[in-house]
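Enquirer: Predicted model and sequence follow; I will ask about them next.
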Amino acid sequence: MNYFLEYLAIINVVGFVMFGYDKFLAKARQRRIPESTLMTVAAMGGSVGCYASMMLFRHKTRHFKFKIGIPFIIILQATLYVLYKIYL
């Protein structure tokens, strides 16, 4: 397995766990993970894991930033990957 795929697997697991943990913290009324941190993990390649966690835990699904932002990041990352494969 190459390093890029390993990185994507790890960052998606991290994103998935972070959204799930943030949901746990929300229910426990404890200090939460900043939204900017969650979006950063998605932008770093963990968007699919973040989106899966959003849907599974029903967390941040009403927030426009996440409802539109995470799918947008997924589309952007997929487009960049396809362009990379075509031109390099």
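Expert: The structure has been received and is ready for your questions.
Enquirer: going forward, measure contacts between C-alpha atoms and count neighbours the same way
Expert: OK.
Enquirer: residues in contact with A26?
Expert: The contact partners of A26, taken as Cα atoms under 8 Å, 6 or more residues apart in numbering, are R32.
Enquirer: Identify each buried residue in the helix or strand where it lies, please.
Expert: Per DSSP states H and E, A26 falls inside helix 3-27. With burial defined by 16 or more other Cα atoms under 10 Å, the residues of helix 3-27 counted as buried are 8, 11-16, 18-23.
Enquirer: then this one, side by side with the first:
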Amino acid sequence: MIFYFLLMNILTLIFFSYDKFSAKNHKKRISEHTLLSLTLFGGTIGAVSGMFLFRHKISKTSFLLKFGVIILIQIILIFSFRKYLYSFI
């Protein structure tokens, strides 16, 4: 479980980094859907790190709203299933 989240966060950070690089160099971009999906499936820390380290997607309101909804969903899921999560730790 820890390996999964570590891998997802590293992968998400790499995707945010590559998308910022692509944006600066006018190359083909990674879709917001892909970035948000990686965040949803466990890459939240990597996404937040990428947003702040590379100053990427931090001024795009529509992205931030969707990102906030994902974080809210994750918080609700964690609190809803916290008794089951302790068995994985």
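Expert: Good, I have the coordinates. As the structure is a prediction and not an experimental result, all values here were calculated from the model.
Enquirer: From the buried residues of helix 3-27 of the first structure, pick the one nearest Q77 of the first structure.
Expert: L8 (11.5 Å; Cα to Cα).
Enquirer: Spatially nearest residue to the equivalent of that closest one over in the second structure (excluding sequence neighbours)?
Expert: Superposed on the second structure with TM-score structural alignment, L8 of the first structure falls opposite F5. Distances taken as Cα to Cα, 6 or more residues apart in numbering place G42 nearest to F5 of the second structure, at 5.8 Å, with adjacent residues excluded.
Enquirer: The one you found against N9, yeah?
Expert: Yes. The pair G42 of the second structure / N9 is scored as a contact, 6.8 Å apart, by Cα atoms under 8 Å.
Enquirer: circling back: would TSV of the buried residues of helix 3-27 of the first structure with distance to C50 of the first structure be doable?
Expert: Shown next, in TSV, are the buried residues of helix 3-27 of the first structure (distance: Cα to Cα, whole Å):
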residue	distance to C50 of the first structure
L8	12
I11	9
N12	7
V13	8
V14	8
G15	5
F16	5
M18	8
F19	6
G20	9
Y21	12
D22	11
K23	12
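Enquirer: which of these lies closest to I70 of the first structure?
Expert: Nearest to I70 of the first structure among the buried residues of helix 3-27 of the first structure, with distances taken as Cα to Cα, is G15, at 11.3 Å.
Enquirer: residues contacting the one residue sitting closest to the centre of the second structure?
Expert: Central residue of the second structure (Cα atoms, centre = their mean): T39, 2.7 Å from the mean position. Contact analysis of T39 of the second structure by Cα under 8 Å, 6+ apart lists T12, G46, A47, F67, I70.
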